[in-house]
Structure formats: C-alpha cells, structure tokens
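> Sequence below, structure please.
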Amino acid sequence: MKAIILLGTLKQEGLSNTEVLSEFLAAHFQKQQVDCSIIKLVDHRILAGTFSDMGQGDEWPEILQQLLSVDIIVLATPIWWNNQSSEIQRVIERLDELHDEVLADKKSRLEGKVAGIVITGDSDGAQHVIANLSNFFNAIGLALPPYATLSVLWEGQKKGAKTSRAELMKKYEEDYAETAEKMVRQMLRFVPDK
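From the prediction side, this is the model:
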C-alpha cells in the first residue's frame, strides 16, 4: 500500500507548519505499514498550465506518474486568505487534463484511489478549503471517505509565530493523534481490493 502527500507549503526554507503536520500524518501511515512519501511542491519546477506536460523542463509529468502509482493521495495546504495555497491550486490546474478525459467519457486515471486533506492555519477557513478540494476530488474520480481530513487551526501556527518544530509535534501528538489514526484507518478502508 502506498500513499503520497502533496505538500503545498509556500516555504522553501525554514519551519513549515504544514510540512511538520504532513510528517506527523506520514508517521501514522507508516504505523499501518503504508509506504508514505511527501512531495514538497515548492521544491519542483511545476509550470503553469492545464495540461499534463507543459514541456520546457516541467517536473509535473514525473509527479503525475507517482500519483498514478499510489493508492492514497493527500493534499496538504496552509490556509491563505480563506483558500488553499497557490501550490495546491497549481496541482488542481495541472490535473485539469485528467478532468477533460472524464468529460470525454473516459475512465478517470485516478478512479479507485482514495483522497485526504491536511490543513494548517491560525483561524477559520478550513471548511471552505475542504469544500473546494472535495468538489475537485469528486470531479476527477478520487474517493474522499468520511473523516479523511486533518485540520489544525491554532494560533501557534500564525504567520510570524516563533513556535518550534518540537512544540508543533507536541501539539499534534497531544491533540490530533486520534484524528490522524482515524483518518488513516478510514482511507485504508476505502482503498479497493486489488
């Protein structure tokens, strides 16, 4: 069983709340013997566009091949102005060609795969992001099970906070371990038998 977390942090360097929460969730996948990798999108050259391959050194085709080879896909995003990050929006735009295939009555290449959502922020907005991403998952054939979201809205994650990695992990472990375990169990339940 394999999972990928597409990490939509905007931070190329320094501490990222969303990256730490993604690592926290990845550890819960590994406890269930799920091979989980994290792709930090900002570290890759993903060109703007709505096709699977935009040429010119575009790294999206390699990432797409990884998505097509796993059972579970999780989008992890901070909330910026009540929306998902621009990195996650770029993923949605780049997967548009797969949606075009569905509109042309072809089977989705993502059908049978299970989705999840990770969100960090310091104030409300998670429901809006979950609604956006859920609608997108539905349109491209990904199954989002009940309880397959992990949202941490906490002032310790606000922009400019001096919260350490250890403090973040302590918060996640103390307050969100059960949620993460339930999320992983739910996603595993919905992966079709091969």
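> from here on, contacts and neighbour counts on C-alpha atoms
OK.
> where exactly do the strands run in this structure?
With DSSP state E, the ranges of strands along the chain come out as 2-7, 35-40, 72-78, 114-121, 149-153.
> of all those strands, which lies closest to residue 190?
Nearest to residue 190, of all the strands of the chain, is strand 114-121, at 6.7 Å by C-alpha to C-alpha.
> where's the most centrally placed residue in the chain relative to residue 65, distance?
Closest residue to the average C-alpha location of the chain: residue 75 at 1.1 Å, with C-alpha atoms, centre = their mean. Using C-alpha to C-alpha, to the nearest Å, we find residue 75 at a distance of 16 Å from residue 65.
> Who are the packing partners of the helix of greatest length in the chain?
In the chain, with assignment by DSSP state H, the single longest helix is helix 165-190. Under the contact definition 3 or more C-alpha pairs under 8 Å, 6 or more residues apart in numbering; DSSP states H and E, helix 165-190 sits against helix 17-31, strand 114-121, strand 149-153.
> Name the residues of the longest one that come out as buried.
Buried residues in helix 17-31, defined by neighbour count with 16 or more other C-alpha atoms under 10 Å: 17-29.
> which residues touch the residue nearest to the centre of the chain?
If you count contacts by C-alpha atoms under 8 Å, 6 or more residues apart in numbering, residue 75 has them with 5, 6, 7, 8, 88, 115, 116, 117, 118.
> can you check residue 156 too?
By C-alpha under 8 Å, 6+ apart, the contact set of residue 156 is 122, 162, 163, 168.
> My read is that the third one contacts residue 169, right?
Read that as residue 163. No - contact between residue 163 and residue 169 fails when scored by C-alpha atoms under 8 Å: they sit 10.2 Å apart.
> Which one of the buried residues of helix 17-31 is nearest to residue 132?
Of the buried residues of helix 17-31, the one sitting nearest to residue 132 (C-alpha to C-alpha) turns out to be residue 18, at 18.2 Å.
> Okay, the closest one and residue 55: tell me how far apart.
Residue 18 sits 29 Å away from residue 55, taking C-alpha to C-alpha as the criterion.
> Export the strands of the chain to TSV and append columns for distance to residue 100.
Formatted as TSV, these follow (distance: least, C-alpha to C-alpha, whole Å):
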stretch	distance to residue 100
strand 2-7	22
strand 35-40	25
strand 72-78	20
strand 114-121	20
strand 149-153	27
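> to compare against the first, here's another:
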Amino acid sequence: MALGEKQQQICDTCETDFSDLRAVIFNATLKPPEQASHTDTLSDVVAEIFATQSVSVKRHRLSQYRLAPGVYPDMTEHGWEHDDWPRLSPDVFEADIVILGTPIWLGEKSSLAQAFIEKLYAHSGQTNDDGQYAFYGKVGGCVVTGNEDGIKHVAAGVLYSMSHVGLTIPPQADCGWIGEAGPGPSYGDELDDGSRAGFDNEFTQKNTTFMAFNLLHAARMLKDNGGYPACGNVADDWGEGQKPGWPNPEYR
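Next up, the predicted model:
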C-alpha cells in the first residue's frame, strides 16, 4: 500500500464525486519495461489516490513503445516506418487528467519525456468540437524523481509545455523526490532501518497528495462546466476574420 495514514484519511473523508473522471499516466523512465522504475513507484501514490476516488487510471511506460521523431500525429505518413504514438494518443484524448512522470538526467527531463511533449505538440493544429485547440478542457500534471537537483526546473518545462498545447495546469500540479542531492537512495529504495526512501517524507507525500487532488478538482470543475466557453479562444475565428477590432495577421 503506497498511502500513509494521513493520506488515507484525506482520501476517505473527501466528499466530492470524481468517479466519472479518467486519468492517464505516462512514465518516461529510460529503464526497459521489465525493470523496476522509481518514477513508477512515486506515480503509484498518485494512482492509488485516484483509485480511492474511483477514478479510472491507465498507465504507459514510454520505453515500451517507439515514438518516431517529428511533430505530426502519425510520423509514418512523413517518412518513418514505425510510430507507436497513434496507439497511445487515443488515451490522451479520452482522459480528463494527463500526467507525465520523468526522471532527472543532467538537470533535465528524460529524452523520452521530451519526445512525449513533442507528440502532444503534434496535435496543436487540431481542434475540439467548439473549434478550440484539441486539449482544452483537460488537466495536466507531472511527477519527477531522481538523485540530483532539478524538480522545479523539470516541472516548469513540462507544465509550460502542457499549458501551451491547451491543457489546464492547476496549482501545485507537480510532485517529486530527489532525496539528498547526489548519489543516494531513489524513491522507494529500502533503507538500512527497513523503511523506504520517500514513503515517510512528509514534504514529498504532502506535495503528491496536493497534486493529485488539485488535478481532480480542476478536472471536476472543467467537466461540470463543459470545458472553457468558446469565446475569444476559437482558432478558426482568426482565419475567418471574426475577431472584432482586429485585422487579419499579415505574414511577412
């Protein structure tokens, strides 16, 4: 069980109904699928909080797939022989909450995390039924693990990218574990006293709980209100000249 006593109490006393929400968690660890991942272990906490609220959760480890370079939804149409993104993207479109988990390497998110962000960007030309960008109405968050500084830096890049392509970023939409900077235990490692690194760290567990519930609350509000009003944010209006007081942009 990944949850502590305080976390379980919060989950048990929450009165909001989140049971119709759907979440998808992508793990951008560089480890192959058969190896244990510390990013998975911290993501387990988020997934378990969601489970206590009857939220449907799907999970994918990106190292299990081949994401072709490029920023089109299906790169097999642009010269690559294989691209697994068309198999994964439906889970993004069906989800209310999208979470990216990544380790820190050289102070940055992993290469697979960057590839995932580029795949989100591949849909930047698509729109929803209201003519808004395709990810409007969805909520984004990130989980960061490692043994070196950089949680806030990595989270800033991931969350900005998610926001830029249309996902909503609520307050405290990230959580992470780095322990002491430098070589040392990763999240979930067993220590000499029999405890597991990070599991009893109140700062990490508090931020993870805050993140999980803020994602749920934001998704709940957006779903209940049908997303964002389609006013002032409809992409087609710019091409059709329906923006009062503004001339059509000239390309130079």
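> Let me see the TM-score of these two.
With the length set by TM-score structural alignment, normalised by the length of structure 1, the two chains reach a TM-score of 0.87; 189 aligned residues with a C-alpha RMSD of 2.3 Å.
> about what we covered before: can you pick out the most distant pair from the contacts of residue 75 of structure 1?
Checking those with C-alpha to C-alpha, the most distant pair is 8 and 115, at 15.1 Å.
> counterpart of residue 128 of structure 1 in structure 2?
Here residue 128 of structure 1 is matched to residue 153 in structure 2, going by TM-score structural alignment.
> ok, how many other residues are close to that match?
13 (other C-alpha atoms under 10 Å).
> How about the contacts made by it?
When the contact criterion is C-alpha under 8 Å, 6+ apart, the partners of residue 153 of structure 2 are 107, 108.
> Then residue 155 of structure 1?
Applying C-alpha under 8 Å, 6+ apart to residue 155 of structure 1 gives the contacts 121, 122, 123.
> Quick check: the residue nearest to the centre of structure 1 vs residue 151 of structure 1, distance?
Distance, residue 75 of structure 1 to residue 151 of structure 1, by C-alpha to C-alpha: 12 Å.
> what sits in contact with each of the two?
Residues touching both residue 75 of structure 1 and residue 151 by C-alpha under 8 Å, 6+ apart: 117, 118.
> who wins for neighbours among the contacts of residue 155 of structure 1?
Top of the contacts of residue 155 of structure 1 by neighbour count (other C-alpha under 10 Å): residue 121, with 23 neighbours.
> In this structure that one contacts residue 152, no?
Yes - counting by C-alpha under 8 Å, residue 121 of structure 1 does reach residue 152; the two are 6.5 Å apart.
> Please enumerate the shared neighbours of these two.
What both residue 121 of structure 1 and residue 152 touch, as defined by C-alpha under 8 Å, 6+ apart, is an empty set.
> Residue 39 of structure 2 -> structure 1?
Looks like residue 39 of structure 2 aligns to residue 18 there (TM-score structural alignment).
> coming back round to it: what lines up with the residue nearest to the centre of structure 1 in structure 2?
In structure 2, residue 75 of structure 1 lands on residue 100 (TM-score structural alignment).
> Roughly how far does its match sit from residue 238 of structure 2?
Counting by C-alpha to C-alpha, the gap from residue 100 of structure 2 to residue 238 of structure 2 is 32 Å.
> again, but for residue 196 of structure 2
The value you get for residue 196 of structure 2 to residue 238 of structure 2, if C-alpha to C-alpha is used, is 54 Å.
> What separation do you get for residue 76 of structure 1 and residue 119 of structure 1?
6 Å.
> Show me which of those two is the more surrounded one.
A count of neighbours by other C-alpha under 10 Å puts residue 76 above the other of residue 76 of structure 1 and residue 119, at 29 against 25.
> ok, and the closest non-adjacent residue to the more buried one?
Excluding the flanking residues, the one nearest residue 76 of structure 1 by C-alpha to C-alpha, 6 or more residues apart in numbering is residue 118, at 4.3 Å.
> That neighbour - how many residues pack around it?
Neighbours around residue 118 of structure 1, by other C-alpha under 10 Å: 27.
> what residues are up against the equivalent of it over in structure 2?
If you follow residue 118 of structure 1 across to structure 2 using TM-score structural alignment, you land on residue 143. Residue 143 of structure 2 makes contacts with 39, 42, 43, 99, 100, 101, 102, 155, 174, 175, 176, as judged by C-alpha under 8 Å, 6+ apart.
> again, but for residue 115 of structure 1
72, 73, 74, 75, 137, 142, 143, 144, 145, 148, 187.
> ok, now how distant is the nearest residue to residue 181 of structure 2 once chain neighbours are set aside from residue 157 of structure 2?
Using C-alpha to C-alpha, 6+ apart and skipping the chain neighbours, the partner closest in space to residue 181 of structure 2 is residue 148 (4.6 Å). The spacing between residue 148 of structure 2 and residue 157 of structure 2, counted by C-alpha to C-alpha, is 17 Å.
> and if you look at residue 178 of structure 2?
Taking C-alpha to C-alpha, one finds residue 178 of structure 2 at 17 Å from residue 157 of structure 2.
> Neighbour count for those two, which is higher?
residue 178 (24 against 15).
> Please tell me how far that one sits from residue 219 of structure 2.
From residue 178 of structure 2 to residue 219 of structure 2 the distance is 28 Å (C-alpha to C-alpha).
> Repeat that for residue 180 of structure 2.
In terms of C-alpha to C-alpha, residue 180 of structure 2 sits 33 Å off from residue 219 of structure 2.
> Tell me how many other residues surround residue 195 of structure 2.
The burial count for residue 195 of structure 2: 12, using other C-alpha under 10 Å.
> which one in structure 2 is aligned with residue 109 of structure 1?
Match for residue 109 of structure 1 (TM-score structural alignment): residue 134.
> tell me the contacts of the closest residue to that match other than its chain neighbours?
By the measure of C-alpha to C-alpha, 6+ apart, the closest residue to residue 134 of structure 2 outside its immediate chain neighbours is residue 127, 4.2 Å from it. Going by C-alpha under 8 Å, 6+ apart, residue 127 of structure 2 touches 133, 134, 135, 235.
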